[in-house]
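[1] Quick one: sequence plus predicted model below, questions after.
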Amino acid sequence: MSSLLTGRRGKKRAASPSTIPAHPQRAAEGAGGPVSANPWRTDGTAPAGPDPAFPADDAPPPQVVEWSQGSALASKAWTALLVLALVSGPVALVWTALRPEGGPVAAGTVSADQGAAAAAAERAVELTETWLRADRDDQALVASLTEASISTLPATGLTIRDSSVASVTAGDPSPTGTTWMVTVGVDVAEPAPGTTVPVRGESGDDSEASEPVLVWVRRYFQVPVLIQRPADEDEPFAVAALALPAPVPGPSGADSPGLDYPRTIPITSDAGESVAAFLGALVAGDGEITRYLRPGTAIQPVTPAPYTAVSVTSIGGSHEISDHPSDGDGTHALVTAELTRPDGEKTTAQYVLTLVARDGRWEVSGLDQTVRTEIPVAGSGDSGTE
């Protein structure tokens, strides 16, 4: 088997977005030239020079011609360099004195923008949490976090949890600063759908009212926050929330593409057993993890181990593999596993790995940082990547 060169029969494939730079194929592959038998090289480089497996056709040996004028040319070159150095010295001094001031460094600008975004997000989250929890006695507390006027607050605040920033968007800079629009996501305890909320009677006595069944609902709120840069870089940003939180729709769901792991790898195969042993060492503390890693791969186990056992239920591969692989054969793998907690309860998790063969056995060469997805090929109606 030719490892990564095995494609789907009868289909055009686009370049995979999950191709790992550490395992590139030879540059000749894209040009239609000969392909290295080992595209999963561990040094991250294509072989230098011709591949010995594909010798050139009767290429004549290179001819070496001696040249007797080398020392004379070297002497002339040193003389020219010395004259150039003497002439360029005054020119460099003039350029240093007359050159225009350099513009701001891009990295510094990016860092400042990140700091402003973080300051805006922090104020938006703080205001949103305080506003949701507030009752009518907390009017001064809410007012301390925003420039907006507070007219009405409820008799009882809400119960919330798990606040996070969904998005941060910068507006156009102005003389007063830059306004950032921050969207905050919060879990809010609300009555379950179909249940009624007891209404407080005219006398205010609700002792006989039953408590509603509450469920957690994810809600989103938008807050405009003004950020002013300080004159002194060592000073903090000036921050002001310009309005109260506004409930807005949450992010819409994306059309998820299918995952591109079309080959089935049996969990009882050599590769399947290597994957199960690796995951057991990774999250269950079962054995030494380096036994299952390709040389040069550094993956540390999770400590202390959060699970007591791992059971692999399925493995999908990007390429076909065998129990008798050649060195350098490889595949990306999507592994579904059942993890057992210390209390005996089980949960399902999925890992994306890269497997590469060496000395007749399968080793893990990395936890993939991307997942392979099927991508439609323009004008073909086909999908998928190799």
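    Yep, it's here. Numbers count the residues shown, from 1 in each chain.

[2] rest of the way, CA atoms for contacts and neighbours
    Will do.

[3] how about the helices of the protein, start to end?
    When secondary structure is read from DSSP state H, the chain shows helices at 28-31, 70-98, 106-133, 139-143, 270-283.

[4] Spit out the contact partners of residue 130.
    When contacts are counted by C-alpha atoms under 8 Å, 6 or more residues apart in numbering, residue 130 touches 141-142.

[5] measure it to residue 159 for me?
    Separation of residue 130 from residue 159 (C-alpha to C-alpha, to the nearest Å): 11 Å.

[6] take the one below as the second:
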Amino acid sequence: MLTLIPRRHRTSAEAEPPEAASEGSDVSDAVTPPARKSRKQKDAEPDIANPWTAGERFKSAAASGLIWIFCGAGVLSLGATILGSGSETETAPIEVQDAGESQRVSAFAAGFVDLYLGGSREQEDQITALLANGVDTTISLPSEPTEIGTVTPGEAVQIDETTWVVTVSVEQQATDEQPPTSQTWQLPVITDETGAIAAAGLPSRVASPARGDLAVVAGDEVSDSDVTDTVSAFAEAYLAGQGEIAPLTAPDTAISAVTPAPYAEVTVPSVRTSQEIPAAPADGDIVRTQITVSATTAEGGTTQLGYTVDLRWRDRWEVSAINPTTSTPTTEGEQS
């Protein structure tokens, strides 16, 4: 049976004496989410009697805000499902049909990892309340909460109809004592058709994805003034509203300037390409450039931006696309 999250709780004045929940029974109470409290702040509300929460641990979980991170502001669904203990778990991921469910599982996992890594001894019961039945609940947390940085939900891979594995990243900002760090954790999660959700185990630390030898071809600096003048004028019109877009773009493109113009001044300090620019271009020839833009706001703040801009020859170089890839076009005369 899953250890699940109820739809609402009652105050101790309304709560009925605890009763043992039978297998397959449904608990249909709904929960109104309280405001999230600091991990160091001790909850002063009276204990909440509930057959499966062990009172204080659900109240603490609700106060922490973990329950609400994966369900938004809607009403939580609750149900209990008996999982076949003898069934074999498939190892190959299956196609996830419900993107909303994937996001909900990812958010739950991030909240659980946040609570587990940053929690203190006072949170041990509320963590146990979010675990599925049958999971080893021997949990030992520090006496004081731990500052762990930013927790971000990652990919939720669905193993079978009820089982997920979620990758969660934890980013710790640099301090005077240590440089910034990045950690990757995984959490198994189970769900059922009623919307119930629980952690099927404790988080595990895994190796962060390696960058390996991935690289892009940076290309060479462009010295052709016709190319550099065109992309510079285009960047000024596109981001700063200086000049018109239409005279700088190919006739069959639908590129519009960013409005309202986000920057007061724009310069292009670098234009690069991995192609050889023809000395005598023919109609339809395409050159893909990688440009660096230095953009300054009206308040004086400056930032660096990067764009991949395709130019097509038609008596002159014209912008034919702002391309999402830096890969070199393979066919002249065709826009990719």
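    Noted; the coordinates are in hand. A quick note: this is a predicted structure, and the numbers were derived from the prediction, not measured.

[7] Of the helices of structure 1, which is nearest residue 186 of structure 1?
    Proximity to residue 186 of structure 1 (C-alpha to C-alpha) singles out helix 106-133 among the helices of structure 1, at 8.1 Å.

[8] Number of residues surrounding whatever residue of structure 1 lines up with residue 211 of structure 2?
    Under the alignment (TM-score structural alignment), residue 211 of structure 2 maps onto residue 253 of structure 1. The number of residues packed near residue 253 of structure 1 is 6, by other C-alpha atoms under 10 Å.

[9] Per the alignment, residue 124 of structure 2 pairs with which residue of structure 1?
    Per TM-score structural alignment, residue 124 of structure 2 is aligned with residue 139.

[10] show me the contacts for that match.
    Contacts of residue 139 of structure 1 (C-alpha under 8 Å, 6+ apart): 150, 153.

[11] try 7 Å this time
    Listed by C-alpha atoms under 7 Å, 6 or more residues apart in numbering, the contact set of residue 139 of structure 1 reads residue 150.

[12] gap between it and residue 294 of structure 1?
    For residue 139 of structure 1 relative to residue 294 of structure 1 (C-alpha to C-alpha), the value is 61 Å.

[13] Hmm, residue 188 of structure 1 is touching residue 160, no?
    Yes: using C-alpha atoms under 7 Å, residue 188 of structure 1 is in contact with residue 160, at 4.5 Å.

[14] Same drill for these two, tell me which one is more crowded.
    Applying other C-alpha under 10 Å to residue 188 of structure 1 and residue 160 shows that residue 188 carries more neighbours, namely 21 against 18.

[15] which residues in structure 2 form strands?
    Applying DSSP state E to structure 2 gives strands spanning 150-158, 163-172, 181-191, 197-199, 204-206, 220-221, 265-273, 286-296, 302-313, 317-322.

[16] Present the ones you listed as CSV; the columns should include distance to residue 129 of structure 2.
    Below are the strands of structure 2 laid out as CSV (distance: least, C-alpha to C-alpha, whole Å):
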stretch, distance to residue 129 of structure 2
strand 150-158, 21
strand 163-172, 19
strand 181-191, 14
strand 197-199, 9
strand 204-206, 19
strand 220-221, 59
strand 265-273, 55
strand 286-296, 51
strand 302-313, 47
strand 317-322, 51
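
[17] Name the stretch among those that sits most buried.
    Most buried of the strands of structure 2, by mean neighbour count (mean count of other C-alpha atoms under 10 Å): strand 197-199, with a mean of 26.

[18] Onto which residues of structure 1 does that strand map?
    Using TM-score structural alignment, the residues of structure 1 aligned to strand 197-199 of structure 2 are 239-241.

[19] repeat for stretch 229-242 of structure 2
    By TM-score structural alignment, stretch 229-242 of structure 2 lines up with residues 273-286 in structure 1.

[20] tell me the contacts of the counterpart of residue 332 of structure 1 in structure 2?
    Aligned by TM-score structural alignment, residue 332 of structure 1 pairs with residue 288 of structure 2. Taking C-alpha under 7 Å, 6+ apart as the criterion, residue 288 of structure 2 is in contact with 273, 308-311, 328.

[21] on that earlier part again, just so I know, which of the strands of structure 2 lies nearest residue 254 of structure 2?
    Going by C-alpha to C-alpha, the one of the strands of structure 2 nearest residue 254 of structure 2 is strand 317-322, 8.8 Å.

[22] What angle do strand 286-296 and the closest one make with each other?
    Strand 317-322 of structure 2 and strand 286-296 are oriented at 80 degrees to each other (axes from the mean of the first three to the mean of the last three C-alpha atoms, to 10 degrees).

[23] and for strand 317-322 of structure 2, what span of structure 1 is it aligned with?
    By TM-score structural alignment, strand 317-322 of structure 2 lines up with residues 362-367 in structure 1.

[24] average distance between the matching stretch and structure 2?
    For stretch 362-367 of structure 1, the mean distance to aligned residues of structure 2 following superposition is 1.2 Å (mean C-alpha distance after the TM-score superposition for structure 1).

[25] Pick the most deeply packed of the helices of structure 1.
    Greatest average neighbour count among these goes to helix 270-283 (a mean of 21), per mean count of other C-alpha under 10 Å.

[26] so what does that one touch, helix or strand wise?
    Under the contact criterion of 3 or more C-alpha pairs under 7 Å, 6 or more residues apart in numbering; DSSP states H and E, helix 270-283 of structure 1 touches strand 309-317, strand 361-367.

[27] what's in contact with stretch 177-190 of structure 1?
    Stretch 177-190 of structure 1 has contacts (C-alpha under 7 Å, 6+ apart) with 120-121, 124-125, 158-172, 214-228.

[28] residue farthest from the centroid of structure 2?
    residue 280 (47.2 Å; C-alpha atoms, centre = their mean).

[29] re earlier: measure the mean distance from the match of strand 197-199 of structure 2 to structure 2 post-superposition.
    Using mean C-alpha distance after the TM-score superposition for structure 1, the mean distance for stretch 239-241 of structure 1 is 1.6 Å.

[30] cool, stretch 181-189 of structure 1 as well?
    Mean for stretch 181-189 of structure 1 is 1.6 Å (mean C-alpha distance after the TM-score superposition for structure 1).

[31] How many residues are close by residue 261 of structure 2?
    16.

[32] go on, residue 196 of structure 2?
    19.

[33] Residue 225 of structure 2 too?
    Using other C-alpha under 10 Å, residue 225 of structure 2 has 9 neighbouring residues.

[34] measure the residue lying closest to residue 230 of structure 1 once chain neighbours are set aside to residue 313 of structure 1 for me?
    Distance criterion C-alpha to C-alpha, 6 or more residues apart in numbering; nearest residue to residue 230 of structure 1, sequence neighbours excluded, is residue 237 at 5.8 Å. In this view, residue 237 of structure 1 and residue 313 of structure 1 are 52 Å apart by C-alpha to C-alpha.
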